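> Give me the fold of what follows.
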Amino acid sequence: MSDDTIRLATVGRIFRRRRRLIAVLAVVGALVGYGTSMVFPPRYTASASVLLPGAWEERELLTQVEIATSSSVLDRTAAALGRPGVNGAALRDRVSAKTTDGNIIKVSGTEDTPERAQQLADRLAQQFVAFAARITGGGTETEAATAPAALRQKVVDTNRRITDLAKAADTGQSVESVQARTVLQKLSTALEEAMEKLERAESATDKGGLVVMGPAPRPTGEAPPTRIQLVVAGTLLSVLLTIVGHLTAARMNRRLRTEPEIAAALGSELLGTVDVPADHSAQRARGPRARIRRLLGTDTRWDVPAPQTSGDETSRRIRYRRLCARLREQHPAPRRLLVVVPRGDGIAGLAAAQLVTEAGSDPSANAADRGCPELRVVEVPVDRPMVPDSDTESGALVVLSAGTWTAGELAGLAGACADGGHDVVGIVVAGPVPAGPERPAERTPDDAAPALAVRGHATGEPV
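Got it, this is the predicted structure:
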């Protein structure tokens, strides 16, 4: 896992094998989100629209947005609200403004009740319009509306008077007549230019006439994040953190999970793999922590290949007998072997005990030079490995489970075997599998024979 690319299949395997843990953590995350929503009260947001008549450039609209949330407007809004202890600085985090299509600025206010939010948005829009009209420097609204109209009417009357004078002037070709008509034509042209300037000035003046487009509607729902959003966010965040935690732990985990890696670390060959029913391995692990691990589904590894469903007891015994047959073929002469099991590896301990039982009940055990080697089991601590000295044993058979030990720990175990005068003659990898349907196992006359192996001690004490 540490060298593999993370794929969707890996995430899917985490969901399949850790579904109970993920479900529990998802519920915890939902409860945390719900608790967070109880700490922070609900918020409501109301918005009012302000129309900016005339032609406005984008940078001018952005300037108006900044004015809407400026300290001057906020101070005036706080004064208009008349709430005790509320000033412009307190409103800065509760209001906002943004531009929309059609020269419209939407100002918003957020409060703890819909009524207060609506009131804040309305007061903010009113004070924004009033402040914008003040900085444009215009007079009263009546004067601003009547003065251009009166001036335009005077210009129209003057232009008509000039036309009448031009018609009444002498139509002769005298110098005085020509000069009079020229002066009148220049005066008419000047008036037309003045009218154009007046219209442009009126258009620019109209930009200051901001209009509030009605009162802000009262909000009917909470502003995000709502309680439901916090619950969903807590659930998703807990699931995401669980997946990331599993992937990070797998990346940092240096325990060997494949048979070739285990064989290379111990410097020997793999004789075979055996299985241990999951219910038997669960019986070995007892206590509150073991029960919690079984309840959450963390008692099995998720980063190892999926275990094959075990057959009945007869099928499992056949696999152990085939392993004994391989030992008999490699060591035909009668000999004793030391079965080394890392201390704390419960699955390997169960597999070693079953292997000893099958070796003792081997049908050819009593035949000369054809029986399975006698086996003696010892548990060796991997932190300070110590294997009994070679006495009558002529080799060591290492039984362990995959994904439990690192390469350094297995190398130390192999070194301890060498120090005790034992050659590692083979490796057996054990793994837990779901227990299949139980059927009566086939019994042979030799099944009743006592086991030829006994359990030893890693300290080398006599057995």
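
> going forward, measure contacts and count neighbours with C-alpha atoms only.
OK.

> Surely residue 416 touches residue 387?
Yes. Residue 416 is within contact range of residue 387, at 5.8 Å (criterion: C-alpha atoms under 8 Å).

> Which of these two has more residues huddled nearby?
In this comparison of residue 416 against residue 387, neighbours counted by other C-alpha atoms under 10 Å, the higher total goes to residue 387 at 27 against 20.

> where's the more buried one, which helix or strand?
Here residue 387 is covered by no helix or strand, with elements defined by DSSP states H and E.

> What of the one 10 residues further on?
Taking DSSP H and E as the definition, one finds residue 397 inside strand 393-401.

> Check which element follows that strand along the chain.
From strand 393-401 onward toward the C-terminus, using DSSP H and E, the following helix or strand is helix 407-419.

> Give the other helices and strands that the lengthiest helix in the chain contacts.
In terms of residue count, the longest helix belonging to the chain (DSSP state H) is helix 175-206. The criterion is 3 or more C-alpha pairs under 8 Å, 6 or more residues apart in numbering; DSSP states H and E, and the helices and strands that helix 175-206 contacts are helix 141-168.

> buried sites along the helix it packs on?
Along helix 141-168, the positions that meet the burial threshold by neighbour count (16 or more other C-alpha atoms under 10 Å) are 155, 159, 162, 166.

> which helices and strands sit right next to the one helix or strand residue 46 maps to?
Counting by DSSP H and E, the element that carries residue 46 is strand 44-51. Using 3+ C-alpha pairs under 8 Å, 6+ apart as the contact definition, the elements that strand 44-51 packs against are strand 104-111, helix 114-135, strand 211-212.

> For the comparison step, fold the sequence that follows:
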Amino acid sequence: MNEDPIRLVTIGRMFRRRRRLLTVLTLVGALAGYGTSVLFPPRYTASASVLLPGQWEQRELLTQVEIATSSAVIDRTAAVLGWKGVGGAELRDRVSAKAADGNIITISGTAESPERSQQLADRVAQQLVAFAERIAGRGTDSEETTGPEVLRQQVEETNRRITDLAEAADPGQTVESVQARTALEKLRTTLAEAMKKLDEADPATNKAGLVVMGPATRPTGQAPPTRTQLIGAGALLFLLLSVIGHLTAARMNRRLRTEPEIATALGSAPLGSVDVPAERPAHRPQGRDPRAWIRRLLDLDTRWDVPTPRTSGDEDSRRIRYQRVCARLKDRAPGTRRLLVVVPDGDDIARRAAARLVTEAGNDPSPASPGGEHPVLRVVEVPVSRPLLPDRDTESGALVVLSAGSWTAAELAGIAGACADGGYEVVGSVVAGAVRTARPARPADRPADKAPALAAHGHATGESE
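Here you go, the predicted structure:
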């Protein structure tokens, strides 16, 4: 597992090297959001306001909100609307209410068209007002008359009877008649006071009736989530999942990066590292395999988690690295005339480094040195999935050349096993890394057309050393 911390430069490198893949996945997410919007038809929401005059406490407002979304109001609304296939249970999921400032209850209705959403909000508001009037005893239905109203009617009838009794009493000034009229007036006063206390105790009489503050406004736009929001959410979701997937894969990367780890996996001694100038592939093989074509199109055959190549020195410094590797190889296998250079198939950096090693070994400047001349190298590319080397001929050993951060320990162990199976002893390993070459500075007093000739002359001089 790679323990390197994830930095912003890593994410930026991912977007730069995998921009085609990330773009395609983002478009796929947008198409998924569009498909979701097709499956779920658009919805429209309209709102109607109901005013509650008088003094209302917060808990009383919350009670009215619950009443607005109760089955007593919603079922009556469904009966009044008469929409086919839509009952109270379906409308209950489409209606919501909330208490706003100023004793106002906002009722919202959601439907598949602006006209239906406006109609639903208006009907729910009207049914809420009608239900509140029935509770307060101001309804028009005779069977819905409440107990306090019946009591008031009986008190009025009693007052009329008292008046009749007072008029039928002896109009004289006898003591009995005066006492009778006084008792009747006391009874009338007592009844009036009782009704007054009853009215004060009834909360429905202390507040005026609910009022609908005009019809609901017909909506002009869809209720969220809209089609545009679903498309954007799908694209963003797929992009985030792609980034997380890339970072997780990089975090779980088990490819070996350092020379000691690579040498341990191969069971050989490290002979050093060499630099290969980074360059774009000139021509990629145009195979007929559609999977290979898709990988090239989406840049899947390009490693994104490899750091940007560092800047290398001049050509002489790179040649010195190759010569040192050849010298160590000569010391490691003295008297060996031929070696097989094993390169993993598909490792372009290692292939170029191996070709440079063959060139440097063939240009041994001192064949008469005490250690002898460099061994003759022959490059062989082996597939990592099923490595297989040719039978041993004149080569007495194998030199493995590979790039850092490209292969796992199991893959390198397979290459080492293929070497042992072919009868080759792994005499060492060389790690190749891509570098950026620094452009030579052009002298200000030199003509531009002579610069290439001078550069070529310097390169030739270096090779003659």
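
> Out of the buried residues of helix 141-168 of the first structure, flag the one nearest to residue 420 of the first structure.
Sorting the buried residues of helix 141-168 of the first structure by how near they are to residue 420 of the first structure, with C-alpha to C-alpha, puts residue 155 at the top with 121.0 Å.

> Contacts only, for the closest one.
By C-alpha atoms under 8 Å, 6 or more residues apart in numbering, the contact set of residue 155 of the first structure is 191, 195.

> Kindly provide the distance from it to residue 291 of the first structure.
Residue 155 of the first structure is 99 Å from residue 291 of the first structure, where distance means C-alpha to C-alpha, to the nearest Å.

> cool, and residue 102 of the first structure?
Residue 102 of the first structure sits 66 Å away from residue 291 of the first structure when distances are taken as C-alpha to C-alpha.

> which of these two has more neighbours?
residue 291 (14 against 11).

> Quickly find the element holding that one.
When elements are defined using DSSP H and E, residue 291 of the first structure is found to belong to helix 288-296.

> On the C-terminal side of that helix, identify the next helix or strand.
Downstream of helix 288-296 of the first structure, the next assigned helix or strand under DSSP H and E is helix 313-330.

> And for that following helix, what's in contact with it?
Helix 313-330 of the first structure has contacts (C-alpha under 8 Å, 6+ apart) with 271-272, 274-275, 310, 354-355, 358-359, 362, 370-373, 438-442.

> how about that helix: buried residues?
By 16+ other C-alpha under 10 Å, the buried positions in helix 313-330 of the first structure come out as 313, 316, 317, 319, 320, 321, 323, 324, 325, 327, 328.

> Kindly report the same for stretch 101-114 of the first structure.
By 16+ other C-alpha under 10 Å, the buried positions in stretch 101-114 of the first structure come out as 103, 104, 105, 106, 107, 108, 109, 110, 111, 113, 114.

> now swap in stretch 27-47 of the second structure and tell me
Of all the residues in stretch 27-47 of the second structure, those buried under the rule 16+ other C-alpha under 10 Å are 27-34, 37, 42-47.

> picking that back up, out of the buried residues of helix 141-168 of the first structure, flag the one nearest to residue 341 of the first structure.
Set against residue 341 of the first structure, the nearest of the buried residues of helix 141-168 of the first structure by C-alpha to C-alpha is residue 155 (112.3 Å).

> Tell me where the stretch 151-300 of the second structure has strands.
Using DSSP state E, counting those that start in this stretch, the strands assigned to the stretch 151-300 of the second structure run over residues 211-212, 270-277.

> tell me the most buried of those?
Each of these was given a mean neighbour count from mean count of other C-alpha atoms under 10 Å, and the largest, a mean of 22, is that of strand 270-277.

> could you check the angle helix 315-332 makes with that strand?
Compare the direction of strand 270-277 of the second structure with that of helix 315-332 by axes from the mean of the first three to the mean of the last three C-alpha atoms, to 10 degrees and you get 160 degrees.
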